[in-house]
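[1] Just to be clear, the model below is a prediction. Sequence and coordinates:
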Amino acid sequence: MADNIPAGSTTEGAITVGHPADARVSAAPSYDVADFPVPHGREEEWRFTPLERLRGLHDGTAKANGGLRVDVTAPEGVTVETVDRTDARVGKAGKPADRVVAQAFSSFEKASVVSIPKDLVLTEPVRIAVHGEGGTAYGHQIIEIGAFAEAVVVIDHTGDATLAANVEYLIGDGAKLTVVSVQDWDDSAVHVAQHTALVGRDARFKSVIVTFGGDLVRLHPRVIYGAPGGDAELFGLYFTDEGQHQEHRLFIDHDTPHCRSNVTYKGALQGKDAHAIWIGDVLIRAAAEGTDTYELNRNLILTDGARVDSVPNLEIETGEIAGAGHASATGRFDDEQLFYLMSRGIPTIEARRLVVRGFFGELVQQIGLPDLEERLMAKIDAELEASV
């Protein structure tokens, strides 16, 4: 397989041939929660997740008894609807991949649908504010963008909730969709969700996932290509604090020729029992000739007591690809960087802030919305100040 890895790339983690990524899970994707066994924590896809902190989302005991407020602010030309599960768009992007999100699919009552018609180029973002008001809730959100349209969508999660949800992105041919999902929950929240993108012919999809808050956050971004020429970029930023569990499990299914994917996730951790998990699964199926893919995960440990599990997996069933690679690394502050800054009179706290800002800077810039970028950098500064 080495001949398929571009020169200079790092190939840490697993590279296998002919063993589909879905074979590592306990059940095939399904809309029906009954098709998934109740997890016990020994399964590959659940071994990092503290099941007792899911509050019954995984075993059917969590009943919908909470409040979840969803407010959508959209530019002119965008349609916002509330539909039931009989709508043809519900479930169109793909099936739930684990029991919790299948439970969410089986349990939601109404789905929110945001539609951007074909050829419409938005100059202002669509903003979706999801605010938890306590208790358990099940949600379903659909973003549909027509052919050759362009849009930026911001989904902002705040408040307190035990939430299981599915988010679907239906991306038309030649369309360009950027989605920024911010998890800025209260410290007590639990959030488990699957984000599934169905990318059309020559379409471009960019996902930016930012995770700060919550007691436990487990997100499962998935990309499926509906036709050749699709391009997906997945960026992620997470700051895991004392006692928090933040888990990002990506799966990119290259089953279509001449598509591209690029993944970059970065995390910083501080405090006792801060635990971050990043799983990056990329499957290049036999039919996906001409695929070009790369995934990267970097983690910065700020204090003792924090733990990271980073597992990139690249599985290839054809040698006729343009390129494939992956890399993962975890480390502490660069002592040379700190020494350089401190030797020029910069206090230790300020030096730490500058290093972390530099670490996250390129990802924050991917958002492209100055007000949100400033808010997130201020949040990073606040996290650092709290650790002093």
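    That came through, no problem.

[2] drop to CA atoms for contacts and neighbour counts, all remaining ones
    Noted.

[3] Tell me where the stretch 51-200 of the chain has strands.
    68-73, 79-83, 111-116, 126-145, 150-171, 176-183, 190-199 (DSSP state E, counting those that start in this stretch).

[4] ok, now the stretch 201-350 of the chain?
    So, for the stretch 201-350 of the chain - with DSSP E, counting those that start in this stretch - the strands run 204-211, 216-225, 231-240, 245-254, 260-269, 275-284, 292-301, 307-316, 323-332.

[5] List the buried residues for the shortest one?
    Spelled out, it's strand 204-211. Arg204, Phe205, Lys206, Ser207, Val208, Ile209, Val210, Thr211 (16 or more other Cα atoms under 10 Å).

[6] if we can go back for a sec, quick one: which of the strands of the stretch 201-350 of the chain is nearest Phe148?
    The closest of the strands of the stretch 201-350 of the chain to Phe148 is strand 204-211. By Cα to Cα, the value is 9.9 Å.

[7] For that closest one, give me every contacting residue.
    Under the criterion Cα atoms under 8 Å, 6 or more residues apart in numbering, residues 171, 174-184, 199, 217, 230-239, 246, 366-367 lie in contact with strand 204-211.

[8] try 6 Å this time
    Residues from elsewhere that reach strand 204-211 (Cα atoms under 6 Å, 6 or more residues apart in numbering): 176-183, 231-238.

[9] Just among those, which is most surrounded?
    The residue in the contacts of strand 204-211 with the most neighbours, by other Cα atoms under 10 Å, is Leu177 (27 neighbours).

[10] got a list of what it touches?
    Leu177 touches Glu150, Ala151, Val152, Phe205, counting by Cα under 6 Å, 6+ apart.

[11] One more to weigh against that first structure:
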Amino acid sequence: MSATPAPTEPLVDAPVQHGAGAHTDGDWANRKVPVQTRSERFASTDPAAFPEVTGREVDWKLSPVPRLRPLIDGPLDGSPYAYLARETTGAAVEWVSPQHELVGRAGTPEDKASANAWSSVDNVLMVTVDGEEPSSITIGRSGLDKAPRAGHTVVHAKPNSRGLVILQNSGDATLVENVEIVVDEGAHLTVVTVQEWNDDAIHLASHFARIGRDAVLKHFVISLGGSIVRINPSAHLAEQGADGDLNGVYFADAGQHLEQQVYVNHDAPNTKSRVNYKGALQGEGARTVWIGDVLIGRTAPGTDSYEQNRNLVLSEGTRADSIPNLEIETGDILGAGHASATGRFDDEHLFYLESRGIPEEEARRIVVLGFLSEIVQRIGDPALQERLIETIEAELAGGAEARSVATGAVHPAYVDSQPGSGATPVHAAGGVQHPAEGGEAGANA
């Protein structure tokens, strides 16, 4: 006996428990996943390949994007500019075509401003170091005016060469540029970029370095002048035994924005890197940004790496962002670490100095110079080191004068020794002047 089927009824959706249904924004299978590894960032020489910069991107979110817009996506003057370079044995400077074989050897732009500069230049400035005896060359730029401009420089150290290249920047500028550094096998190269621009200058730069087998690169970023200065160095330790030593000193005054985004890519066995950046901030609205990314890849056993950033806050109303990042893809390393610190004067240090008869402003000067000069003195060019110390002292004198005006106090002249020694006053609030002798004591204290 067959059963008579029950009459069918329209199906009714069962009630869904709250939270168990699909969210309208939860289509993860078809959504873009954010870049998780520093080496996976998109790179291109074509600015049109980059999306519009909104200021929310990871590499732009700490930068004043509205003020940088003309350099990010505006038209740029890419014609050759005037520079000053003294002829030096073992080093040469010349303009070459953007199609030169070394252009693009060290890296590829990872942001739209860098790509805009890359595609806009008519010529590339080539600096070649080829002497096995140490040589030094300074390339000075001071007449770039205020029109948006693009630049591209390649520094090439040939095998087993020794050299120091100083890129000296001053005057007016609205500049975005790329600097490529190619260090061939066994070469030892030092590159120093000094930013002493006028107060309203804007400078964006991407530095790309490729370090070959058993080669050494010492890289220094010295940012003291300009309204907005953003220098982003990256070092690719591409072959066995490569050594990268990346350093920076910056001093931000009221309203200045000084930024560095550093990237070190260990991509070969037995490579070594050290990153050491130090900065000081004084004045309302002084802002610094430091981001340090270190990647130790699967192909880099035996890596030895360490990065650190220190910031010294000298007054109220400043802001220092410091973000170290370390990615390790292999367990076979000698060592890796990072550190970051931002703080005010150590009251104990000041008390110690003042208790020995040193005025407060002179004590501040000694502490700050001791803090920053540790990196400056490693450059290896005594004349440049002395001039940079003078510039830092002038910055400190300006801050001391501003504090004196704010408090109504009389600001005494700086001296290089304790009261009663008979030493000549050498650093008054109004400027910098050197005595006949003994002027190095404060800088080395």
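    Sure, I can see it. Small disclaimer: the values here were computed from a predicted structure and weren't measured.

[12] how much space between the residue nearest in space to the middle of structure 2 and Gly248 of structure 2?
    Centroid-nearest residue in structure 2: Gln260, 3.1 Å away (criterion: Cα atoms, centre = their mean). Gln260 of structure 2 sits 9 Å away from Gly248 of structure 2, taking Cα to Cα, to the nearest Å as the criterion.

[13] Same question for Glu110 of structure 2.
    In terms of Cα to Cα, Glu110 of structure 2 sits 21 Å off from Gly248 of structure 2.

[14] quick one: contacts for the counterpart of Phe36 of structure 1 in structure 2?
    Taking TM-score structural alignment, Phe36 of structure 1 has Phe50 as its aligned residue in structure 2. Listed by Cα under 6 Å, 6+ apart, the contact set of Phe50 of structure 2 reads Lys112.

[15] Where in structure 2 does stretch 176-196 of structure 1 fall?
    Against structure 2, stretch 176-196 of structure 1 falls on residues 188-208 (TM-score structural alignment).

[16] Same check on stretch 229-239 of structure 1?
    By TM-score structural alignment, stretch 229-239 of structure 1 lines up with residues 241-251 in structure 2.

[17] now stretch 313-328 of structure 1
    Going by TM-score structural alignment: stretch 313-328 of structure 1 matches residues 325-340.

[18] how close does Pro312 of structure 1 get to Gly280 of structure 1?
    The value you get for Pro312 of structure 1 to Gly280 of structure 1, if Cα to Cα is used, is 5 Å.

[19] Repeat that for Leu170 of structure 1.
    Distance from Leu170 of structure 1 to Gly280 of structure 1, by Cα to Cα: 22 Å.

[20] more crowded one of these two?
    Legend: neighbour count by other Cα under 10 Å for Leu170 of structure 1 and Gly280, higher for Gly280 (27 against 24).

[21] Can you tell me what the more buried one aligns to in structure 2?
    So, by TM-score structural alignment, Gly280 of structure 1 is matched to Gly292.

[22] residues in contact with its match?
    Each residue near Gly292 of structure 2 by Cα under 6 Å, 6+ apart is listed here: Gln261, Val262, Pro324, Asn325.

[23] Apart from its chain neighbours, what residue comes closest to the last one?
    Closest residue to Asn325 of structure 2 in three dimensions, ignoring its sequence neighbours and counting by Cα to Cα, 6 or more residues apart in numbering: Asp293, at 4.7 Å.

[24] Count the neighbours of that neighbour for me.
    Look at Asp293 of structure 2: counted by other Cα under 10 Å, it has 21 neighbours.

[25] Would you format the buried residues of strand 204-211 of structure 1 as a markdown table with distance to Leu68 of structure 1 included?
    Output for these, formatted as a markdown table (distance: Cα to Cα, whole Å):
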| residue | distance to Leu68 of structure 1 |
| --- | --- |
| Arg204 | 31 |
| Phe205 | 27 |
| Lys206 | 26 |
| Ser207 | 23 |
| Val208 | 23 |
| Ile209 | 20 |
| Val210 | 20 |
| Thr211 | 19 |
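
[26] matching residues in structure 1 for stretch 360-374 of structure 2?
    Mapping stretch 360-374 of structure 2 onto structure 1 (TM-score structural alignment) gives residues 348-362.

[27] May I see the buried residues of that stretch?
    Residues of stretch 348-362 of structure 1 classed as buried: Ala351, Arg352, Arg353, Leu354, Val355, Val356, Arg357, Phe359, Phe360 (neighbour count, 16+ other Cα under 10 Å).

[28] Can you classify the third one as helix, strand or coil?
    Look at Arg353 of structure 1: counting by DSSP: H, G, I helix; E, B strand; the rest coil, its state is helix.

[29] From Ala93 of structure 1, how far out is it?
    For Arg353 of structure 1, the distance to Ala93 of structure 1 equals 40 Å [Cα to Cα].

[30] And the fourth one, by the same measure?
    The span separating Leu354 of structure 1 from Ala93 of structure 1 equals 40 Å under the rule Cα to Cα.

[31] Also the first one?
    Plainly put, Ala351 of structure 1 is 45 Å away from Ala93 of structure 1 if you go by Cα to Cα.

[32] Could you do the second one as well?
    Here Arg352 of structure 1 is placed at a distance of 42 Å from Ala93 of structure 1 (Cα to Cα).

[33] Start and end of stretch 193-212 of structure 1, how far apart?
    15 Å.

[34] Can you lay out the buried residues of stretch 348-362 of structure 1 as JSON lines showing distance to Cys259 of structure 1?
    Formatted as JSON lines, the buried residues of stretch 348-362 of structure 1 follow (distance: Cα to Cα, whole Å):
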{"residue": "Ala351", "distance to Cys259 of structure 1": "41"}
{"residue": "Arg352", "distance to Cys259 of structure 1": "39"}
{"residue": "Arg353", "distance to Cys259 of structure 1": "38"}
{"residue": "Leu354", "distance to Cys259 of structure 1": "37"}
{"residue": "Val355", "distance to Cys259 of structure 1": "35"}
{"residue": "Val356", "distance to Cys259 of structure 1": "33"}
{"residue": "Arg357", "distance to Cys259 of structure 1": "32"}
{"residue": "Phe359", "distance to Cys259 of structure 1": "29"}
{"residue": "Phe360", "distance to Cys259 of structure 1": "27"}
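
[35] tell me how far the ends of the match of stretch 176-196 of structure 1 are from each other?
    Taking Cα to Cα, stretch 188-208 of structure 2 runs 16 Å from one end to the other.

[36] Also stretch 251-261 of structure 2?
    16 Å.

[37] Tell me which residues of it come out buried.
    Neighbour-count burial for stretch 251-261 of structure 2 [16+ other Cα under 10 Å]: Phe251, Ala252, Asp253, Ala254, Gly255, Gln256, His257, Leu258, Glu259, Gln260, Gln261.
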